[in-house]
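1. Structure for this input, please:
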Amino acid sequence: MESALPADPLAPAPELAVPPSVLRHPAFALFWASRVFSTIAFQMQAVAIGWQVYGLTGSAFALGLVGLAQFIPGLALAFVVGPVADRFDRRLIVRLCQTVEGAAVGGLALAWFMGRLDIVPIFAAVFVIGSARAFEAPTLQALVPGLVPADLLPRALAWSSTANQTAIICGPAVGGLLYALSPGTVYAVAAALFLVSSLVIGFIRLERAPPRREPVTLASVFAGVAFIRSRPAILGAISLDLFAVLLGGATALLPIFARDILAIGPWGLGLLRSAPALGALSMSLFLAQCPLERRVGRIMLTAVAIFGLATVVFALSTSFWLSLVALVVLGAADSISVVIRLSLVQLETPDEMRGRVSAVNFIFIGTSNQLGEFESGLTAAWFGAVPAALIGGIGTLLVVLIWLKAFPDLARRDRLQSASVG
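-> Model prediction:
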């Protein structure tokens, strides 16, 4: 449940009691700003693409194919991304990826203004964006620990989540409003934001030196898999999020709920897409001030269960406001799970392996977001949008019950960092 990816470097609100040791760090502030720009851009184009694809096809299955078009390159490149992120400058990788994403979205804007935008170039752009994000997302995760001292990493990850969620709140709403002008306007603004984000990343200076380069061997390529398998609590946390995302990902169906069930337009769709991020942002701000210290395994399992319950409520709701509340709760629960999972992974992974471990994490979580969208679209095409979302929520609750027994190390995990890790 991503799923999905710090603090305001310019003017943090006084009431947030911002810890200066984290948020006034220049590298971290630049990272935060870049993350906001790129995520706003991604969310804006996602709203436009979702509304256009459903408008052009009227097909829930076509919406699912949007997720599949992003999942395929993410899966295909998974074991290339890790070694690249561990051998080369992670800042450069992120800049190149964001430039490619900006070019792809800019191409959609150009096609729209030329009157040549149809379903084929949309899916081609989605595939290119999915390929770039396959490199960008795990590299960004691996970059964060190099921005702050190790003892501040849990707070930094929580504030990193605030950047992501702030943008997810703003991006869909802005995208929905700009869509009223034209889809081309949405794509053009998103392309500009991707390029600005790429420029900001270029100014980052690392807290620690980049990882050393080691020879590429078959063992080194799959070292991330071996590392995660050797840590039962981490494996349990990642796989729990995997199945929760696969089953509980109702966001792909939001255009259907917005148009056919709740009878709202693109602006209402933007609010629905922003609602989970509002909940996640609120929870991330809380966790940045009050980091989780004890019973983290039980807390994560409980959060995923709440995620499933909120999905059930959303599926059954015919009220716009109840649907918004359910999505806010869903996002808050998701944020708890994300912060715990990322902290477990980053705190126990040596820096020279973070790219490969983050790439495996991205296979489980990042690409499963897109595969979950495809699953939701396919299920909705078979049974309808409401049954599809309901099945996903109930399935998530069943997964939590199974994981309680299958991964006792996760259920018993007390602290984010084990005693064996320095």
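2. For the rest of this, base every contact and every neighbour count on C-alpha atoms.
-> Fine.
3. Nearest spatial neighbour of I40, chain-adjacent residues omitted?
-> Closest residue to I40 apart from its sequence neighbours, by C-alpha to C-alpha, 6 or more residues apart in numbering: G171 at 4.2 Å.
4. Could you name the helices and strands sitting against the helix or strand that contains that neighbour?
-> Using DSSP states H and E, G171 maps to helix 153-179. Under the contact criterion of 3 or more C-alpha pairs under 8 Å, 6 or more residues apart in numbering; DSSP states H and E, helix 153-179 touches helix 26-57, helix 183-201, helix 266-289, helix 320-348.
5. Now distance to P138 and mean neighbour count too, for the ones you listed, in TSV please.
-> Formatted as TSV, these follow (distance: least, C-alpha to C-alpha, whole Å; neighbours: other C-alpha atoms under 10 Å):
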stretch	distance to P138	mean neighbour count
helix 26-57	13	23
helix 183-201	15	23
helix 266-289	20	24
helix 320-348	11	24
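6. Just put those in CSV and tack on distance to I306.
-> Converted to CSV, those look like this (distance: least, C-alpha to C-alpha, whole Å):
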stretch, distance to I306
helix 26-57, 24
helix 183-201, 33
helix 266-289, 13
helix 320-348, 6
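7. Determine which of those helices approaches G82 most closely.
-> For G82, the closest of the helices and strands packed on helix 153-179 is helix 320-348, at 14.3 Å, according to C-alpha to C-alpha.
8. show me the contacts for S38.
-> Applying C-alpha atoms under 8 Å, 6 or more residues apart in numbering to S38 gives the contacts 98, 193-194, 197.
9. Relative to I363, which of the helices and strands packed on helix 153-179 is closest?
-> helix 320-348 (13.9 Å).
10. How far does that closest one sit from its chain's centre?
-> 10 Å (C-alpha atoms, centre = their mean, to the nearest Å).
11. Go ahead and confirm I122 touches A48.
-> No: using C-alpha atoms under 8 Å, I122 is not in contact with A48, being 10.2 Å away.
12. What is the burial count for D151?
-> Neighbours of D151 under the rule other C-alpha atoms under 10 Å: 10.
13. One more, please, to line up against the first structure:
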Amino acid sequence: MTDSAAPRPSQDLPASPLAIPDYRRYWLARFTSVFATSGMVVVLGYQLYDIARGSYGMSIKAAAFQLGVLGLVQFLPQILFAPIAGVIADRFDRRNVTALATMIDLVIALVLTAATALGALNLPLLFALGALHGTARSFIGPAQSSIAPNIVPAALMPRAIAISSMAWQTGAVSGPALAGILFAVMPSLPYALSSVLLAIATISIFRIRPVPPPPGNADTHPLRQIVEGMTYVGSDRFLLGCVTLDLFAVLLGGATALLPVYARDILTWHGQPVGSYGLGIMRAMPSLGAAAVGLVLARRPIEREVGAKMLLAVAAYGIATAAFGLSRDFILSLGLLAALGAADMISVFIRNALVQLHVPDALRGRVSAISGLAISASNELGEMESGLAAALLGATGAVVFGGVGAVVVTVLWTIGFPELRRVRTFAVRYADE
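-> Now for the predicted structure:
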């Protein structure tokens, strides 16, 4: 069995992945969907915290805990659906799976637009929509990440991943920043914009040529396929180390869940809380730092000592997170958020390239589902961990504790998974060759 994205002779390769029409459509869909959902989630979190503090009269710690609950309800559907989503990505046209799941986010954006305009938001509704968004993400992740290797030659994959990551980060920069501004003008506007952008993303995905499922998967029982994917990752220490490093480092080190607390009650600008506008800027800064690094990586991808650089980047992420927790200067805090985003981009770029180039196409959807579940666990459970830690230690204590914890995890994984630090280049053979 050979991979559908096997390298072609160098003279046949385009100069850039962007020279491939389907990849341009893929890039546009990724950018618009991330722009839409990142802005939507930021505003949703701020509204949830504000409603908890105002309408429900909760204390800062109790309202911060509600943000943790929001992370949990987004994650639980992904536990349930991730194994199924991986099988579906390997059995059906990955383009259709991605587009249909994106339409779920479109429905969420439309409901939030109407509910905000009518003043009908409450905590149960916000939690329910958060859970539905988690369900959509569980199907989008494996299918969407598995499309690129089917439309881009393997030799261009590191650059394609960097450009794709830049699309993600650019959308994540623009989305929260613009959402914060639009929310200040009219609370329903950011959701209305998200609806339009998600419609564009859906159309762009449908315009990609059909991506037939890998041969042979339709003949295998779905339960056996689930077991095959889990066994493949569990038996490969290299993949297992990559997946679990992100899981535990970001699980502890995530500070974004508590940014509404910093925006409303901790950080000030000219004596006033930075509020929703400051929250939008803070949520954008990690992605701004990541996008800047992504631009460099798209032109000059990392090629040497990739494993060691990935580990160092995770450690830098933890250090920047802890420093942000201690900062009380708004400008310094923005710089630290950009720094942790830049470090995270290096780690994500290396890990994604290694995983995509290490896994055969027939297993790519299932392995991507497991990897995506780990990422979601680190993000959503990280939000839950941050909310719980904030209830016990306060927001500052929770962020500093998490940043230090990410550094400790990096040290432990460097020792426990020597396969990671020994990786020199992206020249990893496909497992089925």
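14. Quick TM-score on the pair, please.
-> Put the two chains on top of each other and the TM-score (TM-score structural alignment, normalised by the length of structure 1) is 0.93; 403 aligned residues with a C-alpha RMSD of 1.4 Å.
15. related to what we said a few turns ago, now which residue in structure 2 aligns to the residue nearest to I40 of structure 1?
-> Using TM-score structural alignment, the equivalent of G171 of structure 1 in structure 2 is G175.
16. What of V186 of structure 1?
-> Checking TM-score structural alignment: V186 of structure 1 goes with P190.
17. Assess the claim that that match and M40 are in contact.
-> Yes: P190 of structure 2 is within contact range of M40, at 6.7 Å (criterion: C-alpha under 8 Å).
18. Look at the aligned partner of G119 of structure 2 in structure 1 and tell me its secondary structure.
-> Taking TM-score structural alignment, G119 of structure 2 has G115 as its aligned residue in structure 1. Three-state assignment for G115 of structure 1 (DSSP: H, G, I helix; E, B strand; the rest coil): coil.
19. From G55 of structure 1, how far out is G115 of structure 1?
-> 16 Å (C-alpha to C-alpha, to the nearest Å).
20. before we move on, what about I168 of structure 1?
-> Look at I168 of structure 1 and G55 of structure 1: by C-alpha to C-alpha, they are 23 Å apart.
21. Next up, the contacts around A156 of structure 1.
-> Applying C-alpha under 8 Å, 6+ apart to A156 of structure 1 gives the contacts 6, 22, 144, 148, 288.
22. F227 of structure 1: which of those residues is nearest?
-> For the contacts of A156 of structure 1, the nearest to F227 of structure 1 is V144 (19.5 Å; C-alpha to C-alpha).
23. can you pull the contacts of the equivalent of that closest one over in structure 2?
-> Structural alignment (TM-score structural alignment) places V144 of structure 1 against A148 in structure 2. A148 of structure 2 sits next to 23, 26, 157, 160 when contact means C-alpha under 8 Å, 6+ apart.
24. please redo it, this time with the cut-off set to 10 Å
-> Taking C-alpha atoms under 10 Å, 6 or more residues apart in numbering, we find A148 of structure 2 in contact with 5, 17, 22-23, 26-27, 154, 157, 160-161, 164, 356.
25. Tell me the one among those nearest to T98 of structure 2.
-> T98 of structure 2 lies nearest to Y26 out of those, by C-alpha to C-alpha, at 10.6 Å.
26. and the aligned residue in structure 2 for I201 of structure 1, how far is that from D105 of structure 2?
-> Matched to structure 2 by TM-score structural alignment, I201 of structure 1 sits across from I205. Counting by C-alpha to C-alpha, the gap from I205 of structure 2 to D105 of structure 2 is 14 Å.
27. cool, Y430 of structure 2 as well?
-> Computed with C-alpha to C-alpha, the distance linking Y430 of structure 2 and D105 of structure 2 is 34 Å.
28. Pick out whichever of these two has more residues nearby.
-> Shown here are Y430 of structure 2 and D105; by other C-alpha under 10 Å, D105 has more neighbours (26 against 15).
29. hang on, the earlier thing: residues contacting the match of G171 of structure 1?
-> For G175 of structure 2, the contacting residues are 31-42, 169, 190, 193-194, 280-281, 283-284, by C-alpha under 10 Å, 6+ apart.
30. check contacts around the residue opposite S378 of structure 2 in structure 1 once aligned.
-> Under the alignment (TM-score structural alignment), S378 of structure 2 maps onto S368 of structure 1. Neighbour list for S368 of structure 1: 1-4, 67-68, 70-71, 74-75, 241-247, 249, 362, 374-375 [criterion: C-alpha under 10 Å, 6+ apart].
31. List the buried residues of the helix or strand harbouring S368 of structure 1.
-> In the assignment (DSSP H and E), S368 of structure 1 maps to helix 366-383. Using 16 or more other C-alpha atoms under 10 Å as the test for burial, helix 366-383 of structure 1 gives 366-381.
32. what comes up buried for stretch 148-162 of structure 2?
-> Applying 16+ other C-alpha under 10 Å to stretch 148-162 of structure 2 flags 148-162 as buried.
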